[in-house]
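Student: Sharing a model that was predicted from the sequence below.
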Amino acid sequence: MRLNILFSLLYILFFITSCNQERSKIQTEKDFISIVDRDTSRLHLVLYKDRFHGKIINTKPGGYIVKGEINGKIVGDTLEGDNLYTPFKWANQKRAPIVLLKKGENYLLGNGILSIHLGIPHFMPGSINFDNPKHTYLPVQK
């Protein structure tokens, strides 16, 4: 009986420590903002060693707000992933590819040729460019 309790406690302790390890691997958690004409885009990023996730909120004139959850992988200085967002006044979510290039402390929103494979949109290999980014995200000073 005592042996079962001991193994149960060890299992629970192992489970708790393994859950907390992921939080300690966070490299950076930052907020960014981009203002282009009357459009404002806010970006919250949580970066790990080779993965990222976060939120993106686009605000346009007339109270038009689009909120999305982003996640993906980090390849060098580029963040490649998905943006799962709900269009303004829609009930269903949509998925779009997102690619960000780190340039100094800023992030540039890239674009490319959109392709859909097995129902998942992505940019065609070699078509991604950052020459004329729609948004340049600047860090928010807290």
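Tutor: The structure has been received and is ready for your questions. Numbers count the residues shown, from 1 in each chain.
Student: going forward, measure contacts between C-alpha atoms and count neighbours the same way
Tutor: Noted.
Student: tell me which element Gly68 falls in.
Tutor: Element membership of Gly68, judged by DSSP states H and E, is strand 64-75.
Student: one more structure, for comparison:
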Amino acid sequence: MKIAPSILSADFAELKTEVKRVENAPYLHIDIMDGQFVDNLTFGPNVVKALRPHSSQVFDCHLMVINSEKYIKAFAQAGADIIGVHIEATAHIHRVLSQIKQAGVKAEVVINPGTPVAAIKEVLPLVDQVLVMTVDPG
């Protein structure tokens, strides 16, 4: 199990400084929310791109978005090392995970607390890691 600080709790006016404060953590968790899959709206690939030159950490971009396939290329190009997608947010989980791998980054499948672990059994060979949410997203 790995624990990663999330920039969602950072002071956004001091984002670069906040990222540097946790530079000893191997991962930086970046929650991406679209206002549709979850009510909140957060960061886009431009924030990842802006932070990438200031950190050597693994950027774990957790996409809490509908139609995540639309965003894979942009986040990969922005500097994501891992892209996580919710099985509940796409009808084409195999395709999305394949897109992530084709973009040259690690693939992560994410499940909500109420989703049975058995729901991801078929895609486990396609992923580098699994994120099991302990709270409902958003």
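Tutor: Ah, there it is. Here the structure is a predicted model, which is why all the values come from computation and not from measurement.
Student: Could I get the TM-score for this pair?
Tutor: With the length set by TM-score structural alignment, normalised by the length of the second structure, the two chains reach a TM-score of 0.28; 78 aligned residues with a C-alpha RMSD of 5.8 Å.
Student: if we can go back for a sec, and the strand holding Gly68 of the first structure, which residues are buried?
Tutor: By 16 or more other C-alpha atoms under 10 Å, the buried positions in strand 64-75 of the first structure come out as 65-74.
Student: Can you list the helices and strands that that strand packs against?
Tutor: When contacts are defined as 3 or more C-alpha pairs under 8 Å, 6 or more residues apart in numbering; DSSP states H and E, strand 64-75 of the first structure packs onto strand 51-60, strand 78-86.
Student: any chance of those strands in a markdown table, with mean neighbour count and distance to Leu45 of the first structure too?
Tutor: Converted to a markdown table, those look like this (neighbours: other C-alpha atoms under 10 Å; distance: least, C-alpha to C-alpha, whole Å):
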| stretch | mean neighbour count | distance to Leu45 of the first structure |
| --- | --- | --- |
| strand 51-60 | 18 | 5 |
| strand 78-86 | 20 | 10 |
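Student: Export those as TSV, with columns for distance to Leu108 of the first structure.
Tutor: Listed next are these as TSV, based on distance: least, C-alpha to C-alpha, whole Å:
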stretch	distance to Leu108 of the first structure
strand 51-60	14
strand 78-86	9
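Student: I'd like to know which of those strands lies nearest to Ser34 of the first structure.
Tutor: Within those, the stretch nearest Ser34 of the first structure is strand 51-60; the backing value is 9.4 Å (C-alpha to C-alpha).
Student: Mind giving me the packing neighbours of that closest one?
Tutor: Counting contacts by 3+ C-alpha pairs under 8 Å, 6+ apart, strand 51-60 of the first structure packs against strand 39-47, strand 64-75.
Student: Tell me which residues are up against the longest one.
Tutor: When contacts are defined by C-alpha atoms under 8 Å, 6 or more residues apart in numbering, strand 64-75 of the first structure is touched by residues 49-59, 79-88, 98.
Student: if we go to 6 Å?
Tutor: 50-59, 79-85, 87-88 (C-alpha atoms under 6 Å, 6 or more residues apart in numbering).
Student: do the same with stretch 72-85 of the second structure
Tutor: With C-alpha under 6 Å, 6+ apart as the criterion, stretch 72-85 of the second structure contacts 45, 48-49, 58-63, 105-110.
Student: Among these, name the ones in strands.
Tutor: 58-63, 106-110 (DSSP state E).
Student: ok and the helix ranked longest in the second structure relative to strand 106-111, angle-wise?
Tutor: Counting by DSSP state H, the longest helix found in the second structure is helix 93-102. Orientation note: helix 93-102 of the second structure sits at an angle of 150 degrees relative to strand 106-111 (axes from the mean of the first three to the mean of the last three C-alpha atoms, to 10 degrees).
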